[in-house]
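> 3D, please:
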Amino acid sequence: APVVYSQQRSFFEELQTLEFLYLIGLGAAGIGNRYPSTCNGANLAYRRDVFYEMGGFNGIDHLASGDDELFLHKVAAKYPDKIGFCKSRDAIVYTDAKRNLRGFMNQRRRWASKSTHYKNRGIVALGISIWFFNVLLLLSGVAALTCCQELWPVFAAAISLKFLIEFIFLYPLCRFAQRKDLLAYLPVLTIVHVVYMVYIGVAGNMGKYQWKGRRVN
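Okay, here's the model as predicted:
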């Protein structure tokens, strides 16, 4: 079910809210296409008999983070057609964005750290493909700025295509959340997201982050 950030107090928190809607939308799209890949434990429900049938959190209970998503993968491996996303404004759970960059990065490193425990090769391949796309996009942008100006058309075309696809994807999500105003931040997010994805893909898989006052290795 949907989770949305509320009570944004800064430009940074507005960007987070838009990016978080993107993540929620990806989870909903995966479930809708019978390929569940991600969810959010802040708004998640499952039947008790299925929980026990899957062995609960056995095999993932030693992890500091990711039990919600990894349990989803366990259920999806057996019941991919029995998982649904509750698309209802009445079902929205609201939570707060991180107030500063340090808190945000720690949160996202924690979220990314669970990817090392994915067993679904399709999800792993998709994640790696997205990461490499952003690496190439970042390298082409840096090269166009520094030494290879002939790459400008390639970079401009790629970043424009990225923006267009993200706009098409995010528009119905923002409309659903009644936050179409957030789309004004998409040009900034489209560019910043490239650097963020490359960094978090590396840092998240190193498995080190701060959470609830303790350091997790």
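
> CA only for contacts and neighbour counts going forward, please
OK.

> let me see the ranges of the strands in the protein.
Using DSSP state E, the strands of the chain run over 3-5, 93-95, 209-211, 214-216.

> go through the ones you listed and name the closest to Val195.
strand 209-211 (18.8 Å; Cα to Cα).

> residues in contact with that closest one?
Strand 209-211 has contacts (Cα atoms under 8 Å, 6 or more residues apart in numbering) with Asn106, Gln107, Arg109, Arg110, Arg215, Val216, Asn217.

> same check on stretch 126-138?
So stretch 126-138 is contacted by Phe155, Ala158, Ile159, Val194, Val195, Met197, Val198, Gly201 (Cα under 8 Å, 6+ apart).

> the last one touches Trp111, doesn't it?
No. Checked against Cα atoms under 8 Å, the pair Gly201 and Trp111 is beyond contact range at 10.6 Å.

> what are the buried residues along stretch 123-133?
Ile123, Trp131, Phe133 (16 or more other Cα atoms under 10 Å).

> no no, stretch 181-191
Leu182, Leu183, Leu186, Leu189, Thr190, Ile191.

> now do the contacts for the third one.
Counting by Cα under 8 Å, 6+ apart, Leu186 makes contact with Leu18, Phe163, Phe167.

> tell me the contacts of the closest residue to the second one other than its chain neighbours?
Translated: Phe163. Nearest non-adjacent residue to Phe163, counting by Cα to Cα, 6 or more residues apart in numbering: Thr190, 5.9 Å away. By Cα under 8 Å, 6+ apart, the contact list for Thr190 reads Ile159, Lys162, Phe163, Glu166.

> roughly how far apart are Thr190 and Thr146?
Thr190 sits 21 Å away from Thr146, taking Cα to Cα, to the nearest Å as the criterion.

> also Trp152?
Distance, Trp152 to Thr146, using Cα to Cα: 11 Å.

> now the two most distant members of the contacts of strand 209-211.
For those, the maximum inter-member distance is 13.9 Å, found between Gln107 and Asn217 (Cα to Cα).

> here's the other one to compare against:
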Amino acid sequence: MLSILAFCLLVQVYYALFVHLKLANVSIEEVPLSARKPISVIVCARNEIVNLEKYLPALLNQNYPQYEVVVVNDRSWDGTEEFLEQFEKKYNNIKVVKILDNDKFIAGKKFAVTMGIKAAKYDWLVFTDADCTPNSENWLMDMQQPADEKTEIVLGYSPYIKRKSLLNALIRFETFFTAVNYLSFALKGMPYMGVGRNMAYKKSLFFKNKGFAAHMHIPSGDDDLFVNAHANKYNTEIRINADSHVWSEPNRTWRGYLRQKKRHFGAGKLYKSKHKFILSLQILVQFLFYVFFAACMFFSREAQYVASGILGLSIIIRCFIYPKLLKRLNYSDLRWWFPILDILLFLFLTLNGFFALFGKKKVNWK
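Model (predicted):
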């Protein structure tokens, strides 16, 4: 058991020092001072009038000379339609796409995103959600198409807004590790996912690969499955400058958060095999590490001392890396709670994985 515990430590150290440390040390480029090409921002909304009233103005008042905001109203009945009609009169850079109830197609976010992309005027598409707000009016400056024409995908970062609750701390911590993983692996030349709250890609890339046709039957995955299928080390870049961050409203109930994670779990099953392996190994090693540490506590005092030393070494190594990343990714307040949240997140993900495997299968995006 001590040998397995030590092996798990070595794998943890590999991810920390040879994958995640790269993100901690990467230099952050300054936001460009000028715009190069026009942009279409895509936002899908279903009964989001409260969030649209709060956050849409920030999208429409970006420091960018030529861009449009395409808002897809997906069968809303909460007054969204009337609200967007008023905004069309007020702003000349908003375009509204209305989706009606129709039995001829399978409704869902992927259909809404596809309709938004079809309506977009420009080739460079930047995506966010109705409950999101940019950290700066220079957001689009940083998410614009890079000078290198080979770049077809840009992966941004979207932290959650802080609230005073254990659930909120856990959500933000889990989002932090998810971001550290996908951004770090993208830096290593192995991009495997992005988040639809803040990412960009070419319209031509979308249609060249027939959009979401390969996974239209999965409720989620309009962001991560598309990136997983089409991103590579040559066509993908990341953005973590503070101006490029997009803040998002977190779930405020455990039920809502579990439902969200269930959608994500379903999409992960369709990742490429190599990506499923590296992610599964990471989770399995974390699981075995804590299980075998607990088991060692029931054996001899010598075994307890060695196991405690291995646990302490793991915490020390990771405390040199992840608090720095927490600060870089706008979660400085979580630095002091890192060891505790790490254990709580492990317990939650284990429980959530069990429910995802044996719970009800049908999940809707809204």
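
> before we move on, back to that, give me the more crowded residue out of Trp152 and Thr146 of structure 1.
The residue with more neighbours, out of Trp152 of structure 1 and Thr146, is Trp152; 16 against 9, by other Cα atoms under 10 Å.

> from Ala45 of structure 1, how far out is the spatially most central residue of structure 1?
Nearest to the geometric centre of structure 1 sits Leu23, at 3.8 Å (Cα atoms, centre = their mean). Distance of Leu23 of structure 1 to Ala45 of structure 1, given as Cα to Cα: 18 Å.

> and Met54 of structure 1, by the same measure?
From Met54 of structure 1 across to Ala45 of structure 1, the span is 14 Å (Cα to Cα).

> with neighbour numbers in mind, choose between the two.
Neighbours were counted for Met54 of structure 1 and for Ala45 using other Cα under 10 Å; Met54 has more, 14 against 9.

> which one in structure 2 is aligned with the more buried one?
The equivalent of Met54 of structure 1 in structure 2 is Asn209 (alignment by TM-score structural alignment).

> report the separation between its match and Gly189 of structure 2.
Taking Cα to Cα, one finds Asn209 of structure 2 at 21 Å from Gly189 of structure 2.

> then Ala119 of structure 2?
Counting by Cα to Cα, the gap between Ala119 of structure 2 and Gly189 of structure 2 amounts to 32 Å.

> for Gln286 of structure 2, same thing?
24 Å.

> again with Cys319 of structure 2
In terms of Cα to Cα, Cys319 of structure 2 sits 25 Å off from Gly189 of structure 2.

> likewise for Val246 of structure 2?
24 Å.

> equivalent analysis for Ile316 of structure 2, please.
Taking Cα to Cα, one finds Ile316 of structure 2 at 28 Å from Gly189 of structure 2.

> what about those two, which has more around it?
Legend: neighbour count by other Cα under 10 Å for Ile316 of structure 2 and Gly189, higher for Gly189 (16 against 12).

> pull the most distant pair out of the contacts of Thr190 of structure 1.
Pairwise distances across these (Cα to Cα) peak at 10.5 Å, for the pair Ile159 and Glu166.

> so if I had to pick from the two, which one is more boxed in?
Taking Ile159 of structure 1 and Glu166 together and counting by other Cα under 10 Å, Ile159 has the greater number of neighbours (20 against 17).

> one step back: reformat the buried residues of stretch 181-191 of structure 1 as JSON lines; add distance to Arg102 of structure 1.
Formatted as JSON lines, those follow (distance: Cα to Cα, whole Å):
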{"residue": "Leu182", "distance to Arg102 of structure 1": "22"}
{"residue": "Leu183", "distance to Arg102 of structure 1": "24"}
{"residue": "Leu186", "distance to Arg102 of structure 1": "22"}
{"residue": "Leu189", "distance to Arg102 of structure 1": "18"}
{"residue": "Thr190", "distance to Arg102 of structure 1": "20"}
{"residue": "Ile191", "distance to Arg102 of structure 1": "20"}
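
> and the contacts of strand 209-211 of structure 1, which are buried?
So, by 16+ other Cα under 10 Å, the buried ones in the contacts of strand 209-211 of structure 1 are Asn106, Gln107, Arg109, Arg110.

> alignment lookup: Gly189 of structure 2 to structure 1.
Superposed on structure 1 with TM-score structural alignment, Gly189 of structure 2 falls opposite Arg34.

> its match and Asn40 of structure 1, how far apart?
17 Å.

> cool, Gly204 of structure 1 as well?
The spacing between Gly204 of structure 1 and Asn40 of structure 1, counted by Cα to Cα, is 17 Å.

> neighbour count: Gly201 and Trp111 of structure 1, which is higher?
Higher neighbour count among Gly201 of structure 1 and Trp111: Gly201, with 21 against 18, using other Cα under 10 Å.

> so what corresponds to Phe289 of structure 2 in structure 1?
Using TM-score structural alignment, Phe289 of structure 2 sits opposite Leu137 in structure 1.

> what residue of structure 2 takes the place of Ile92 of structure 1?
Looks like Ile92 of structure 1 aligns to His245 there (TM-score structural alignment).

> pretty sure its match is touching Leu155, no?
No. His245 of structure 2 lies out of contact with Leu155 (Cα under 8 Å); the separation is 10.7 Å.

> now do the shared contacts for the two.
Residues touching both His245 of structure 2 and Leu155 (Cα under 8 Å, 6+ apart) are Asn198.

> now the helices for structure 2?
Along structure 2, the stretches classed as helices by DSSP state H are 2-14, 21-25, 49-60, 80-90, 109-119, 139-143, 166-187, 203-208, 224-230, 254-268, 273-296, 301-319, 322-328, 338-358.

> comparing those, which comes out most buried?
Most buried of these, by mean neighbour count (mean count of other Cα atoms under 10 Å): helix 139-143, with a mean of 25.

> what range in structure 1 matches it?
Going by TM-score structural alignment, helix 139-143 of structure 2 sits over no part of structure 1.

> could you do stretch 96-105 of structure 2 as well?
Going by TM-score structural alignment, stretch 96-105 of structure 2 lines up with nothing in structure 1.

> which non-adjacent residue is nearest His117 of structure 1?
Leu70 (7.9 Å).

> now which residue in structure 2 aligns to that neighbour?
In structure 2, the residue matched to Leu70 of structure 1 (TM-score structural alignment) is Leu225.
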